[in-house]
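Enquirer: Fold the following, please.
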Amino acid sequence: MATENIDWSQLTTARDRADRLLKPLKELEASWQTAEMAFIADQLIALEDQDPNAQPGTERQWRDYRTQVRRWGEGADGYPAVESRPRRPV
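Expert: Below is the predicted model of the structure:
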């Protein structure tokens, strides 16, 4: 009876596989977060300048949204599911 040696360095855990599957989603969310923070900054300037093209929402709502976007990451409810992202003021 032939025996084979197990190469334990090739062993992957369920956590390793999950991390590998989630990596692209996490990268997508990091890109979204960066772009959204820039959008929020522009929006706050537009509100400060009383720009008629500003998006709906008050300055307070946009600042609260900025806090939510900043917290969007590991540990946030629903992260990294796109449908769980914080929502812009309306």
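Enquirer: From now on I want contacts and neighbour counts done on CA atoms only, so please keep to that.
Expert: Fine.
Enquirer: And the residue nearest the centre of this structure?
Expert: Nearest to the geometric centre of the chain sits Glu29, at 3.4 Å (CA atoms, centre = their mean).
Enquirer: Which residues are in contact with that one?
Expert: With contact taken as CA atoms under 8 Å, 6 or more residues apart in numbering, Glu29 is in contact with Gly73, Pro80, Val82.
Enquirer: To compare against the first, here's the next sequence to fold:
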Amino acid sequence: MSNIDWSKLRKAADIRAEADAARLSPLIAAEVQWAEQERKFAAEQLEAIEDGEECVGTERQWRDYRTQVRAWKLDAEGYPDSSLRPERPS
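Expert: Below is the predicted model:
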């Protein structure tokens, strides 16, 4: 007869959640890096506009884009699917 340590029992839902977290972890890391790069790029575009340089998009479009990029995080709809990222002004 063997003793079962019931405190170590894992539920199927917990196992699935752990597997999902492991699968999503590299995707989330890539999205965090992308968002950091995009925030820097948007700041550069806004600075160029302030300096009177010719840029694609308006100041308003770049400010809106920056806001959308900041909102692209774990609780955003579709996150971390890179195909659903905010799009740069064109």
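Enquirer: on that earlier part again, what's the counterpart of the residue nearest to the centre of structure 1 in structure 2?
Expert: Using TM-score structural alignment, the equivalent of Glu29 of structure 1 in structure 2 is Glu31.
Enquirer: Now do the buried residues in the helix or strand hosting its match.
Expert: Glu31 of structure 2 belongs to helix 12-50 when assigned by DSSP states H and E. Under the neighbour-count criterion of 16 or more other CA atoms under 10 Å, helix 12-50 of structure 2 has Ile28, Glu31, Val32, Ala35, Glu38, Arg39, Ala42, Gln45, Leu46, Ile49 buried.
Enquirer: Same check on stretch 73-85 of structure 1?
Expert: By neighbour count on 16+ other CA under 10 Å, the buried set for stretch 73-85 of structure 1 is Gly73, Tyr79, Pro80, Arg85.
Enquirer: What of stretch 56-68 of structure 1?
Expert: Using 16+ other CA under 10 Å as the test for burial, stretch 56-68 of structure 1 gives Glu59, Trp62, Arg63, Tyr65, Arg66, Gln68.
Enquirer: from these, which is closest to Glu4 of structure 1?
Expert: For these, the closest approach to Glu4 of structure 1 (CA to CA) belongs to Gln68, at 52.8 Å.
Enquirer: Thanks a lot, see you next time.
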